[in-house]
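> fold the stuff below for me.
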Amino acid sequence: MGNVGGLKGDNRSDQRQERIMLKKMTLALTWVAWVACPAMSQEWARKMFEKTVHDFGSVPRFAKAEYEFVLTNLYVEDVHIADVRSSCGCTTPTIKKALLKTHEKGAIVAHFNTDRFVGYKGATITVTFDKPFFAEVQLQVSGTIRTDVAMSSESVDMGTVEQGSVAEKAIALAYSGWSDWKILDVKSSNPHISAKAVEVSRSDGQVNYHLFVRMDENMPPGYVKEHLILVTNDSSSSSIPVAVEGVVQAGLVVSPASLFMGVVEPGQKVTKQLVVKGNKPFRIVSVDCDDKGFQFDTSSLKVPKPLHLIPVTFVAGNEPGKVAKTIRIETDLGDKSPVLSAYAVVAGK
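This next block holds a predicted model:
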């Protein structure tokens, strides 16, 4: 009988070894296929980018011109950006976040050097990945840096504004050239930002305007990175982009803005922490989620404090795949309840 039990144990051990060997062979074959086919080896990285081409348009000299090429890690493995370089000094690229966990977002920021170049310029930005596999993705930028328009500052900086407040700023803009040059309209794609251009002088081909920008009280919290479009009567270059920047500071700030619990095995329990910060002491009344797999320890949240730490525990179910849910936090401040996304990936058995 003892020999029978020993044979069963040997069989289980052999089966485990076979599974491990099969996984290694699958990974090896995948790697060989990617190396053998360069196009395939680059495609996994290219698929992460939302866009790979951007046109800055016609930009005044010394104006701030930046664009973020956003990418999302679509895979279970970590993605690491090893390097980024530009084919032209007219554009300086930087990596916003080098290491991306599953479903995390990052960006390659392309800065158009309007202070050092003029005329039409284009560049190829090469992004190099070294994890989980080597790959290179090429991003394209282009634009025209014009010398006939100048602004008193590189952007309209709204500063730091409390949520629910109105902010107003003004900058000066000068044009040299046609005597009948005009700004016909100012367009904004953000309903909470409006602007108007007021002509202040015109003489011998020199035209001066003041640009008044208003951000209303309904602007949501977070970083403001928008563009106004000045529409002119110049048929050869009718649009001029103007950057608008600032920060709207919320009464309550939750960090991280989205909570990734990680890649977990079925039945595994993992705990992470949320930080809720306010401008004054407050109580957390309740924390809830539409999934019972997410649990919250609220025992220490009833005392008013300007900062609360909320332990969040996730217990993985038996179904493999991505779990994405919403967490709601109610406080005694009476403001709109903070809402954030929480997600995890349950690995297959």
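> contacts and neighbour counts: CA atoms only from here.
Noted.
> what's the helix or strand for residue 64?
If you go by DSSP states H and E, residue 64 is not part of any helix or strand.
> and the closest residue to it other than its chain neighbours, which of the three is it?
Nearest non-adjacent residue to residue 64, counting by CA to CA, 6 or more residues apart in numbering: residue 154, 4.8 Å away. Three-state call for residue 154 (DSSP: H, G, I helix; E, B strand; the rest coil): coil.
> ok, how many other residues are close to residue 154?
19 (other CA atoms under 10 Å).
> relative to residue 234, how far out is the residue lying closest to residue 229 once chain neighbours are set aside?
Spatial nearest neighbour of residue 229, excluding adjacent residues (CA to CA, 6+ apart): residue 241 at 4.6 Å. Per CA to CA, to the nearest Å, residue 241 is found 14 Å from residue 234.
> more neighbours: which of these two?
Ranked by neighbour count (other CA under 10 Å), residue 241 and residue 234 place residue 241 first, with 22 against 14.
> that one touches residue 59, doesn't it?
Yes. With contact defined as CA atoms under 8 Å, residue 241 reaches residue 59; the gap is 6.3 Å.
> pull up the overlap in contacts between those two.
Counting by CA atoms under 8 Å, 6 or more residues apart in numbering, residue 241 and residue 59 have no common neighbour.
> just to revisit the earlier point, need the contact list for the residue nearest to residue 64.
Going by CA under 8 Å, 6+ apart, the list of residues near residue 154 reads 62-64, 243.
> next: residue 89.
With contacts defined as CA under 8 Å, 6+ apart, residue 89 is in contact with residue 113.
> next, it: secondary structure please.
coil.
> can you tell me the SS state at residue 42?
helix.
> and residue 10, by the same measure?
Residue 10 is classified as helix under three-state DSSP.
> how about the contacts of residue 154 in a markdown table, adding neighbour count and distance to residue 72?
A markdown table is the format used below for the contacts of residue 154 (neighbours: other CA atoms under 10 Å; distance: CA to CA, whole Å):
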| residue | neighbour count | distance to residue 72 |
| --- | --- | --- |
| 62 | 23 | 32 |
| 63 | 23 | 29 |
| 64 | 20 | 26 |
| 243 | 18 | 25 |
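> now the other sequence, so there's something to compare against:
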Amino acid sequence: MFRRFSLALSIFAGISSIACLNLVSSNVQAQDWTAAAFPVKTHQFGTVAVGSKTEFVFPVVNTMSNTMHIQTVRASCGCTTPIVQNQYIAPGETGSILARFNTDTFKGQKGATLTVVIDQPFYSEVRLRVDGYIRSDMVFFPGAIEFGNLAQGEAVAKSTKVLYAGRSDWQIMDVRSNKSWLMPVVKETVRENGRVNYELTVDVREDAPTGYFQDELVVVTNDRSMPNVPLRVSGQVESALSISPQAIALGSLKPGEAVSRKLVLIGREPFHVDTITADGWKINFQPTSESKKMQMVDATFTFVGDTAGPKKESFVIKTAGGNSVTAKGLITAEVRGE
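Coordinates of the predicted model:
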């Protein structure tokens, strides 16, 4: 009887040990999965002004073989609104969760824990964290400078007001930009009875690169404790000339072998094509006979380099005339040896 009882205890202990090991292994796997899926779990907004558009995007990477589904995200504080930007994330793809700091309704030191609930391919909860200080004496109106769509090559300016109430000697000392083509200028407009107003204007220069941009200017004040306040600036710079297709795959070819492709070019203004060039390539095309906003161009590409192997090179299309514009595309090919 005693031997049977001892044997039963031994079996039970063995089963318990295996269960504990499995539980520890599952926890370790879950930790490894969340570390890969959420490479960033905390963000510090720093000191921001009342009404400023303050947001941060947490990337979510699906490293698994099945589709990930984010069921919901809940915030521990109303100072932050979480927004699921991609509920379903395919294997190998990256989604995002946007955290919006509600600077128009909250003030002072604030923070929130965002609990992300995932129910596919298996259930899991991940906690993200944001923190920041919303100063009550300084307001941006509007809370961000948003340019929307911009035409490349055109200088555009937009403004916001900086409103302050407090010290009579308060000043904006500088506004810093880390982009040479984003040029901020600040001008004081009001100073009376502890109230100070500025107009902050941002110019986008003609040499701004194409594509979407989102950046932060740093407004530097004479506050000793909180001198730097960020201001969000965003926009989409669109090329004056677009190419379709922008990436041209020529496949496998020999040096000196010509391959033809049809290009569709669209400009904001009527144009003629002047040149099409690329390092290591000879590109011939039939000159356009009429100035139009859309041109169909038959181009012939010939590799004139002296090395075989995979090739990846930019090509540049330039229009004719005094208001010439350019656009870039990409050539890819596999050049065979002789």
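> returning to what we had before: and the contacts of residue 154 of structure 1 as JSON lines, adding distance to residue 216 of structure 1?
Listed next are these as JSON lines, based on distance: CA to CA, whole Å:
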{"residue": "62", "distance to residue 216 of structure 1": "27"}
{"residue": "63", "distance to residue 216 of structure 1": "24"}
{"residue": "64", "distance to residue 216 of structure 1": "23"}
{"residue": "243", "distance to residue 216 of structure 1": "17"}
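> out of those residues, which is nearest to residue 86 of structure 1?
The closest of the contacts of residue 154 of structure 1 to residue 86 of structure 1 turns out to be residue 64 (CA to CA; 18.2 Å).
> how much space between residue 298 of structure 2 and residue 276 of structure 2?
Distance of residue 298 of structure 2 to residue 276 of structure 2, given as CA to CA: 11 Å.
> go on, residue 174 of structure 2?
In terms of CA to CA, residue 174 of structure 2 sits 44 Å off from residue 276 of structure 2.
> looking at these two, which is more packed in?
Taking other CA under 10 Å, residue 174 of structure 2 and residue 276 do not tie; residue 276 has more neighbours (18 against 14).
> who touches that one in this structure?
Counting by CA under 8 Å, 6+ apart, residue 276 of structure 2 makes contact with 283-284, 315-318.
> cool, and residue 194 of structure 2?
Applying CA under 8 Å, 6+ apart to residue 194 of structure 2 gives the contacts 165-169.
> of those residues, buried ones?
residue 165 (16 or more other CA atoms under 10 Å).
> what's the closest of the contacts of residue 194 of structure 2 to residue 201 of structure 2?
Among these, residue 165 lies closest to residue 201 of structure 2 (CA to CA), at 20.6 Å.
> test my guess that residue 219 of structure 1 contacts residue 194.
No. Using CA under 8 Å, residue 219 of structure 1 is not in contact with residue 194, being 11.6 Å away.
> show me which of the contacts of residue 276 of structure 2 are buried.
Among those, those classed as buried by 16+ other CA under 10 Å are 283-284, 315, 317-318.
> where in structure 2 does stretch 207-226 of structure 1 fall?
Here stretch 207-226 of structure 1 aligns to structure 2 at residues 196-215, judged by TM-score structural alignment.
> now do the end-to-end distance for the matching stretch.
The first residue of stretch 196-215 of structure 2 is 26 Å away from its last residue (CA to CA).
> confirm that residue 13 of structure 1 sits in a strand.
No. Read with three-state DSSP, residue 13 of structure 1 is helix and lies in no strand.
> what's the match for it in structure 2?
So, by TM-score structural alignment, residue 13 of structure 1 is left unmatched.
> what do you get for residue 170 of structure 1?
In structure 2, residue 170 of structure 1 lands on residue 159 (TM-score structural alignment).
> what's the answer for residue 49 of structure 1, then?
Match for residue 49 of structure 1 (TM-score structural alignment): residue 38.
> quick one: contacts for the nearest residue in space to that match that is not next to it in sequence?
Nearest residue to residue 38 of structure 2, sequence neighbours excluded (CA to CA, 6+ apart): residue 60, at 5.3 Å. By CA under 8 Å, 6+ apart, the residues touching residue 60 of structure 2 are 37-39, 94-97.
> whatever residue of structure 1 lines up with residue 60 of structure 2: what secondary structure?
In structure 1, residue 60 of structure 2 lines up with residue 71, judged by TM-score structural alignment. Three-state call for residue 71 of structure 1 (three-state DSSP): strand.
> so the nearest residue to residue 329 of structure 1 once chain neighbours are set aside: helix, strand or coil?
Nearest residue to residue 329 of structure 1, sequence neighbours excluded (CA to CA, 6+ apart): residue 287, at 4.7 Å. Put simply, residue 287 of structure 1 is strand when judged by three-state DSSP.
> any idea which helix or strand carries residue 32 of structure 1?
Secondary structure (DSSP H and E) places residue 32 of structure 1 in helix 2-36.
> quick one: what's aligned to residue 80 of structure 2 in structure 1?
So residue 80 of structure 2 corresponds to residue 91, using TM-score structural alignment.
> for its match, give its distance to residue 321 of structure 1.
Distance from residue 91 of structure 1 to residue 321 of structure 1, by CA to CA: 40 Å.
> the more surrounded of the two?
Comparing residue 91 of structure 1 with residue 321 by other CA under 10 Å, the one with more neighbours is residue 91, at 25 against 13.
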